[in-house]
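> structure here, sequence nowhere to be found:
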């Protein structure tokens, strides 16, 4: 069943906080981030992910470090900066307030 277009728009808006959350505990390279998102049930395509990762780096929410890979060329591992951690905290607080509104408005 294809999701409603309004739900697709909401999901699209969740990509940035989910990317930040995906590197909260450990640095990951782009392929690992995509896999983590998919494993969590969030469909993502590289054509969407890579531009967002570059944007988040430009905004200094993500930092990167090159690491050697046994499976090929070096990989760029991404991690949260302090600004990224603050942004993720803000997203979580706002999400919690939205969830609370949806839960309580009809009661």
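That came through fine. Keep in mind it's a predicted model, so treat the numbers as computed, not measured.

> CA only for contacts and neighbour counts going forward, please
Will do.

> the helices in this structure, which residues?
With DSSP state H, the ranges of helices along the chain come out as 5-13, 15-22, 30-39, 46-58, 82-104.

> wait, which of the ones you listed is closest to residue 68?
Set against residue 68 and scored by CA to CA, the helices of the chain come closest in helix 30-39, at 14.5 Å.

> and that closest one, what does it pack against?
helix 15-22, helix 46-58, strand 72-80 (3 or more CA pairs under 8 Å, 6 or more residues apart in numbering; DSSP states H and E).

> presented hereafter is structure B, for comparison with structure A:
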């Protein structure tokens, strides 16, 4: 079964990975892929949008003779992640309640 995933949920997943550590695009894609079906071609516009909103910054580091672009979450990105996480918990609780026949999830 597939559910439509909105941009807010995708943003939350990207920011959640970056809260833990800086990472480069391919690694970030692989980590997000663990929870949702996403391609690199989908992820890079999300990264650019989050960077434009100043939730992320980038820096390059040499790796095997090439530069690898790393993404780092900013203070405003952490705030946005916390907002999205709170919204997710509330949304999940409501969905769980409906799916469980009106029972409150624990």
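Yep, it's here. The structure presented is a predicted model; accordingly, all values stated were derived computationally and were not measured.

> quick one: TM-score?
The TM-score (TM-score structural alignment, normalised by the length of structure 2) is 0.83; 99 aligned residues with a CA RMSD of 1.6 Å.

> now the helices of structure 1 in JSON lines, with distance to residue 69 of structure 1 and mean neighbour count?
Converted to JSON lines, these look like this (distance: least, CA to CA, whole Å; neighbours: other CA atoms under 10 Å):
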{"stretch": "helix 5-13", "distance to residue 69 of structure 1": "31", "mean neighbour count": "11"}
{"stretch": "helix 15-22", "distance to residue 69 of structure 1": "20", "mean neighbour count": "20"}
{"stretch": "helix 30-39", "distance to residue 69 of structure 1": "13", "mean neighbour count": "16"}
{"stretch": "helix 46-58", "distance to residue 69 of structure 1": "19", "mean neighbour count": "14"}
{"stretch": "helix 82-104", "distance to residue 69 of structure 1": "26", "mean neighbour count": "14"}
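
> got the ones you listed as CSV, with distance to residue 74 of structure 1 columns?
Converted to CSV, the helices of structure 1 look like this (distance: least, CA to CA, whole Å):
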stretch, distance to residue 74 of structure 1
helix 5-13, 30
helix 15-22, 20
helix 30-39, 12
helix 46-58, 17
helix 82-104, 24
